[in-house]
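Chemist: task: produce atomic coordinates for the following.
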Amino acid sequence: MNNKLLSFYKMSGGGNDFVLFDNRKENLPKNYSPIAKNVCDRKFSIGADGMLVLEKTQEAHFRMIYFNADGSRAEMCGNGARCIARFAFLLAIAPEKMTFLTDAGILSAEIDQDFVKLQMSKPKDLKLDFPLKLEEGKELHISFINTGVPHVVLIVTDTDKTQVDELGRAIRYHREFAPAGTNVNFVEHKDLHNLIVRTYERGVEDETLACGTGVVASSLICATKNLVESPVSCLTKGGETLKIHFHKKEDNTFTDVFLEGPVKVCYKGEIEL
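Modeler: Now for the predicted structure:
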């Protein structure tokens, strides 16, 4: 079988990097999972945290399909969704204000030059301060929320001294969250509008420089604990700040949840697949 030379964009949203394909003409091979593992490999290919594929749909301006670097499909990726929104705008697929279909539902986004503000899907499955026993006998008190994908939030005193990879991996694979697993966020509270967030990402199986759904989850959990109020600025491992807006109701549910931050086009290229 002859391989095809296909165009791609490499983009970064707040430190999360992605390979993006416009597949409206269905040029990509039908099985996306091995393609994601291929193009996300940092040693032998382009390298990224994940792969985003844009497809046609009748329900919105376009459809977003997201795969993690390990080839697993995920319902949602906040920074990835912001990247594909700007990608669609740059290719004249969608206007400045757009809607697009994801596995987590229909989302909306607004482009302002190189900033993208994304309306998130409605958060669910909130669970506060429950115990989690690790294999070595250590017990943690953690919180959980699904902001499109599952997230554990653990508040720590100093993110710089937190063993993100070791502890994140232990929680990510814990039987409490089997079989799908969970993402894990370590959050340092600074003041009413500022957090520092480090995230161990499921599917990347490592700490990433940022996680959009993770900073949203961290902000909402901290808001439920009355530690922060909207808007919340989250400083990520990559050194960039992502801003989260939300409306908190008296029953600790949330509406009008937005993720805002910069999106960068790193480069455009072609790859043989």
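Chemist: CA only for contacts and neighbour counts going forward, please
Modeler: OK.
Chemist: how far away is the closest residue to residue 243 other than its chain neighbours from residue 241?
Modeler: Distance criterion CA to CA, 6 or more residues apart in numbering; nearest residue to residue 243, sequence neighbours excluded, is residue 233 at 4.5 Å. Noted for residue 233: a distance of 6 Å to residue 241, by CA to CA, to the nearest Å.
Chemist: what residues does the helix or strand residue 221 falls within touch?
Modeler: Following DSSP states H and E, one finds residue 221 within helix 212-224. Contacts to helix 212-224, defined as CA atoms under 8 Å, 6 or more residues apart in numbering, come from residues 77-79, 128, 143-149, 151, 153, 183-185, 187, 195, 197, 199, 228-229, 232, 234, 242, 244, 248, 252, 254, 259.
Chemist: what about the residues you listed, which are in strands?
Modeler: 128, 143-146, 151, 153, 183-185, 187, 195, 197, 199, 232, 234, 242, 244, 248, 254, 259 (DSSP state E).
Chemist: one more, for comparison:
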Amino acid sequence: MNRNMNAVPIHKMQGCGNDFVFIDNRKLALPVSAMADWAKKVCRRAFGVGADGLVFLEEAPDASVDYRWHFYNADGSRAEMCGNASRCAGLLAVKLGFAGPVHTFGSDAGPIRAEVDVENCEVKVQLTPPKGLELNKSVDMPGLEGTIHFVNTGVPHAVYIHDDAAGLNVKTLGAHVRYHAAFAPAGTNANFVTVLDRNNIHLRTYERGVEDETYACGTGAAAGVVVTNALGLTESSVNVRSSGGEILGISIENGCVHLKGKALNVYSGEMYLEALGLTLP
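Modeler: Next comes the predicted model:
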């Protein structure tokens, strides 16, 4: 890329309504020190491209993975992992020549294995093993009774089970849980789950870093299934209906959690750095 140009190629991707901007960083070579500022400006709705997160793909640091990513939330915070973005990354990586249909990429949470069906735009990823499972934590919830459960499925997730998740004020309740002292200092994502039957749940997620409810959350869907399965409420293979109405398939296989669903390249084009108040170092 000509570094005198003020236009940078981008790829807008979405998975179940979670939208992301991807940048191929092989030629751009943007340093990590500048990425958080780029995320805040690129992801800003109306004034930027608009997205839940910004992802940079680049060459692998060693032979253990095919490539690596740098993932940033819309507020500029760096996240260890994002399930729906990982599916988008898998599809785009094949299209851009980073790797073949079955590959592994490096994330801050660890290596992520992806199986890509390019023709049908469907991707299955094996998330990092869930850790830190805590059931029935005593955390106050304004106006609600019961307990909260917790698990890290690449990033931290609190899970609250309710008969009518659709009727809850997720933005208010989610913010309360996200910043609760019980999850300090890192905070947590907050998920609200209704168990429909043993193979189906409805999930709504307030995402840390976005600071609002999103249409879907892959690691949140994984957390919802890990928790409900541990409580004996669901089987190990579950369809998760997201806020956006899409279905994510979650399966627990030999202690590992797999996430499967559609990933779509909405458009590819160029963004003009001057319009966003950005420059190349």
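Chemist: can you give me the TM-score here?
Modeler: Scored against TM-score structural alignment, normalised by the length of structure 1, the superposed chains reach a TM-score of 0.93; 266 aligned residues with a CA RMSD of 1.6 Å.
Chemist: drop anything exposed from the contacts of helix 212-224 of structure 1.
Modeler: For the contacts of helix 212-224 of structure 1, a neighbour count by 16 or more other CA atoms under 10 Å gives the buried set as 77-79, 128, 143-149, 151, 153, 183-185, 187, 195, 197, 199, 228-229, 232, 234, 242, 244, 248, 254, 259.
Chemist: residue range for stretch 157-171 of structure 2 in structure 1?
Modeler: The alignment of stretch 157-171 of structure 2 onto structure 1 (TM-score structural alignment) covers residues 151-165.
Chemist: give me the number of residues near the aligned partner of residue 77 of structure 2 in structure 1?
Modeler: Matched by TM-score structural alignment, residue 77 of structure 2 corresponds to residue 72 in structure 1. Around residue 72 of structure 1 there are 17 other residues, counting by other CA atoms under 10 Å.
Chemist: counterpart of residue 54 of structure 2 over in structure 1?
Modeler: Under the alignment by TM-score structural alignment, residue 54 of structure 2 pairs with residue 51 in structure 1.
Chemist: same question for residue 192 of structure 2.
Modeler: Aligned counterpart of residue 192 of structure 2 in structure 1: residue 186 (TM-score structural alignment).
Chemist: can you give me the neighbour number for that match?
Modeler: Using other CA under 10 Å: residue 186 of structure 1 sits among 25 other residues.
Chemist: surely it touches residue 164?
Modeler: Yes. At 7.4 Å, residue 186 of structure 1 counts as touching residue 164 under the criterion of CA atoms under 8 Å.
Chemist: got any residues that touch both of the two?
Modeler: In terms of CA under 8 Å, 6+ apart, residue 186 of structure 1 and residue 164 are both contacted by the residues 198-199.
Chemist: just give the closest residue to residue 172 of structure 1, not the sequence neighbours.
Modeler: residue 182 (4.9 Å).
Chemist: contacts only, for the equivalent of the residue nearest to residue 243 of structure 1 over in structure 2.
Modeler: Superposed on structure 2 with TM-score structural alignment, residue 233 of structure 1 falls opposite residue 239. Applying CA under 8 Å, 6+ apart to residue 239 of structure 2 gives the contacts 199-201, 247-250.
Chemist: do residue 1 of structure 1 as well
Modeler: Neighbours of residue 1 of structure 1 in contact, by CA under 8 Å, 6+ apart: none.
Chemist: what separation is there between it and residue 273 of structure 1?
Modeler: In this view, residue 1 of structure 1 and residue 273 of structure 1 are 11 Å apart by CA to CA.
Chemist: likewise residue 240 of structure 1?
Modeler: From residue 240 of structure 1 across to residue 273 of structure 1, the span is 33 Å (CA to CA).
Chemist: one more: residue 101 of structure 1?
Modeler: As defined by CA to CA, residue 101 of structure 1 lies at a distance of 26 Å from residue 273 of structure 1.
Chemist: ok, these two, which is more surrounded?
Modeler: Comparing residue 101 of structure 1 with residue 273 by other CA under 10 Å, the one with more neighbours is residue 101, at 21 against 14.
Chemist: thanks a lot, see you next time.
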